[in-house]
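> following is a predicted model, sequence given first.
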Amino acid sequence: MTSGTIFLVGLGPGSEDHMSARARSAIAEADCIIGYTTYIKLVADLVDGKEVIRKGMTEELDRCFEALARAREGKKVALISSGDSGVYGMAGPTYEVLLDSGWRPGDGVDVEVIPGSSAINSCAALVGAPLTHDACTISLSDLLTPWPVIARRLEAAARADFVVALYNPKSGRRTGQIVEAQRLLLLHRRADTPVALVKSAYRRRQRIELTTLEHMADCDIGMLTTVIVGNSNTFVREGLMVTPRGYANKYSKADSGKTTKDGEQSGRSLSMGLTGWKDQLCHWLAEDNNRTLRAAQAHFDMPFAEVLSAIAAAPTEGGVCPPDWTACAIGRKEFAASLAFAEGWPSLRAVVRTEAGSVVELLLSSSNFAIKGDWLNLITDSAHLHIPWHKVTSVWVAGQRGNIQGIYYCDASGHRLLTLQPTGAAIPFDPTTITEQLQVCTAPDQSLAEESSHAS
């Protein structure tokens, strides 16, 4: 079989000035050019004398099969995409078709991916510097991706304070997606968050508009528009959209950034860095004895289990949190034993947090727990609560001023599912004693029954 080649060419934004030299040379080298009709027009002066195969929108897989068929004939094929072929372009589907056909690298058809500037880069360059910090791209096209998946990604990106570039925001038939995206972003972003709308970047009909998240959906948006939504620090000044890199967190502006702020060191992680934030949390709790774990979670905007982990990591000698705050993790094999341990308290309160954010509190005075399958059943004469025990991935005991504050059952995201708190008499927080009691509760004749008579 004659060896052929597939060039997966990213054209960049569309103007020849912004096309890479390798993209131009690959097109010149190719015998056959395959692409969406609009993209072919962008390189019309480069394809004279070559076989040109034009395909319409939604015919992406046809382009891949055409490219493979001609490459197997020994031809050099340039399969072109706007932007970068690996970002919502033809690289992914082409590799899928190749691999599904039995192709392997070195098996008769060579493949080269030639990168280009994606819309997020080219559009950002036209409006200033909105991508100087963490950013992501999300396509609003639900032609191939279920909307619930897109919605989860939008809310997660908004919650995490990413700068977000929205691709395929609106078409003649898809008019509601941009409105719904706006609603989801507003759950976690201010209404005055800067937004840039760039249509046909570096092309003849280029159009740029700066607006806010509140008014974004009211603007002229189409399939050729890329929407860049700023993060909580992005600002617009003198017509330029800028996202700070974060130098103001470490350096003083008074002397042109030559001096670090108190507590910061040049070339070192921030005081709120990977490990430093835990010390900051402990300092924050120590500043006011009335501050609670829940307040710490809200202040630092971290999962509850991470707050407990920070307290547990504090030094026992000379640390900031102890003796006011202490915490220790319970091993997975002792998860069930921790329930029996709590049942040994004179009285206790169970606090259950639902996925919707509701809180249920229940006072207990006897053995009210039973694990049945994937569920923990908490049952009294007046209430039945069923907690997804299979979702519990970490269990913590926390104490304040030498006494146990509670046992916290958290899911994989670090959020609380269940809290057990002693009421009435204080229970001393002593990790050694807790460990010994858990070992006793784990013994076969003392373990929590899998099928308890309390189970419903």
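Sure thing, it's come through. Numbering: from 1, shown residues only.
> use CA for all of it now, contacts and neighbours both
Will do.
> against Leu385, how distant is the residue nearest to Leu42 when sequence neighbours are not counted?
What sits nearest to Leu42 in space, not counting adjacent residues and going by CA to CA, 6 or more residues apart in numbering, is Gly14, at 5.9 Å. Gly14 sits 60 Å away from Leu385, going by CA to CA, to the nearest Å.
> take a look at this one as well, against the first:
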Amino acid sequence: MNKGKILLVGFGPGAPEHMTYRAREAIAEADVVIGYSTYIKLVQELLDGKEVVRKGMTEEIDRCVEAYEHAREGKTVALISSGDIGIYGMAGPTFEVLLQAGWTPAGGIAVEVIPGATALNACAALVGAPLTHDFCAISLSDLLTPWPVIARRLEAAARGDFVVALYNPKSGRRTRQIVEAQRILLRHRRKDTPVAIVKSAYRRRQNIQMTTLSAMTDCDIGMLCTVLIGNRSTVVREGLMITPRGYANKYDALTGPAKDGERAGHSLGMGLAGWHGGVRRWLRDDPERSLREAARHFDAPLGEILAAVGAAQPDDEAGTHRATAVAQQDLDAVLDGARHWGRLRAVVRSEGGGVAELLCDAQDFSRRGDWLNLVNPHFHLHADLSRVRGLWFYSREHRQHGVYFLDEGGDTVFSLLLIQADGNFDAVALSHFHQSRELYGQPFVPVDEAPEPETETDD
């Protein structure tokens, strides 16, 4: 018996001219063609003489099983899908079914994945160039994915300033998901953020709606639509939705020479090696700016701001801010040293934005296992030291001295700050603080800033 074969075919948006040569070749090669009934209609002209198996919208696993059964009989099977079969398509479920049945790539049935243009780039081509910079795709269908997972992904994409392509945005029964997605995105995007809603791209009933993030839920949206939501840089010009690649950040008037401090073929001044310098400059330019203001301005965790301050050089300081890293193994020693810093202010910030500031004395400290307990007649504060992954001594001339205890993400678990009396720090307490910093502080090692080799690049 001939060995069977499964060809997983993505045939693009649906128009014949957008189907790849290999997709046509695979369908021609097949003995059996299996697909959702709408997909079968889109390639009907290629199916003469084929055994055709039509399946419904919710029969995805049935399609995979049937493809496997036909392939076991030695047939060549084309399991087809519009767009790209590996993006929200049938490739994943097919491999799951095969692996569960004991299939391996080395023996028996051959499997080939044939890519096609997916909805997000087909739709993008119709409205301009919205995907020129970083983007992501998120399906709003919660039939197989819990909504909290989808919501977290939307939140992360919004915070990360990705252009977002929404698949499966709305159906007859699922009407609230698009509204919730809009609400989450509006927490991080302007109301006038450009949005394109493309229905049935390159098919007979193609329809394009250009709108804004605040108005998109008033538009006609259904399962045949893909919703493209711009990032903070996306603009609409002459009816085209465009996301700049970033050349204007480096070159004068886009096509002119590189701006001061920039070089062609090298990272931006605010690239990985240079952005710490940008943070220090921002703090240096205005003495009133605080660490937390810097964290909000750069949308970065406090640990990154402290690292930028800690990497300062004599000719590139962060104004009056000073920061020194502490090794993880010295956590207990720093806490012991804090017993000599006099009256302290313990600060704890909740994820919701609440701030607790508690006055404590050295005798209020005790440690039990992973917990630091600050207990006196007025309050109990318990800090989980197992979450602490970074420690920083921090000083700001006559304003602030203390230690920040940070978690793995660089956010504050808690901080201990010296207290002023009548506008001054206690001289003895401040002396002990500086002694601790000299004993346990370590110079921060910045990103390697060796020059990159001169190579041909796209920027």
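Structure received. Note that the structure is a prediction, hence the values are computed from the model and not measured.
> ok, back up a step: contact partners for the residue nearest to Leu42 of structure 1?
Contacts for Gly14 of structure 1 (CA atoms under 8 Å, 6 or more residues apart in numbering) come out as 39, 42, 82-83, 201-203.
> reformat the residues you listed as JSON lines; add distance to Trp147 of structure 1 and secondary structure.
What follows is the contacts of Gly14 of structure 1, written out as JSON lines (distance: CA to CA, whole Å; DSSP: H, G, I helix; E, B strand; the rest coil):
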{"residue": "Tyr39", "distance to Trp147 of structure 1": "28", "secondary structure": "helix"}
{"residue": "Leu42", "distance to Trp147 of structure 1": "32", "secondary structure": "helix"}
{"residue": "Ser82", "distance to Trp147 of structure 1": "24", "secondary structure": "coil"}
{"residue": "Gly83", "distance to Trp147 of structure 1": "24", "secondary structure": "strand"}
{"residue": "Ala201", "distance to Trp147 of structure 1": "27", "secondary structure": "coil"}
{"residue": "Tyr202", "distance to Trp147 of structure 1": "31", "secondary structure": "coil"}
{"residue": "Arg203", "distance to Trp147 of structure 1": "30", "secondary structure": "coil"}
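> mind checking how far the aligned residue in structure 2 for Ala314 of structure 1 is from Arg245 of structure 2?
Counting by TM-score structural alignment, Ala314 of structure 1 corresponds to Ala312 in structure 2. Separation of Ala312 of structure 2 from Arg245 of structure 2 (CA to CA): 31 Å.
> the more surrounded of these two?
Neighbour count, other CA atoms under 10 Å: between Ala312 of structure 2 and Arg245, Ala312 has more, with 21 against 16.
> ok, that one touching Arg280?
Yes - in this structure, Ala312 of structure 2 is within contact of Arg280 by CA atoms under 8 Å, at 7.4 Å.
> overlap in contacts of the two?
By CA under 8 Å, 6+ apart, the residues touching both Ala312 of structure 2 and Arg280 are Ala318.
> dump the contacts of Gly14 of structure 1 into CSV; add neighbour count and distance to Asp262 of structure 1 as well.
Putting the contacts of Gly14 of structure 1 into CSV (neighbours: other CA atoms under 10 Å; distance: CA to CA, whole Å) gives the following:
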residue, neighbour count, distance to Asp262 of structure 1
Tyr39, 17, 54
Leu42, 16, 54
Ser82, 26, 48
Gly83, 24, 44
Ala201, 23, 43
Tyr202, 19, 45
Arg203, 13, 48
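> where do the strands sit along the stretch 301-450 of structure 2?
Using DSSP state E, counting those that start in this stretch, the strands of the stretch 301-450 of structure 2 run over 321-326, 344-349, 355-360, 365-368, 371-376, 379-384, 390-396, 400-406, 412-418, 420-421, 424-425, 441-442.
> dump those strands to a markdown table, plus distance to Pro105 of structure 2.
Below are those laid out as a markdown table (distance: least, CA to CA, whole Å):
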| stretch | distance to Pro105 of structure 2 |
| --- | --- |
| strand 321-326 | 51 |
| strand 344-349 | 52 |
| strand 355-360 | 56 |
| strand 365-368 | 54 |
| strand 371-376 | 51 |
| strand 379-384 | 48 |
| strand 390-396 | 46 |
| strand 400-406 | 47 |
| strand 412-418 | 48 |
| strand 420-421 | 70 |
| strand 424-425 | 71 |
| strand 441-442 | 52 |
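> would TSV of the ones you listed with mean neighbour count and distance to Pro148 of structure 2 be doable?
TSV is the format used below for the strands of the stretch 301-450 of structure 2 (neighbours: other CA atoms under 10 Å; distance: least, CA to CA, whole Å):
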stretch	mean neighbour count	distance to Pro148 of structure 2
strand 321-326	23	36
strand 344-349	19	24
strand 355-360	15	27
strand 365-368	14	35
strand 371-376	17	30
strand 379-384	14	26
strand 390-396	22	30
strand 400-406	22	27
strand 412-418	22	25
strand 420-421	12	45
strand 424-425	14	48
strand 441-442	18	41
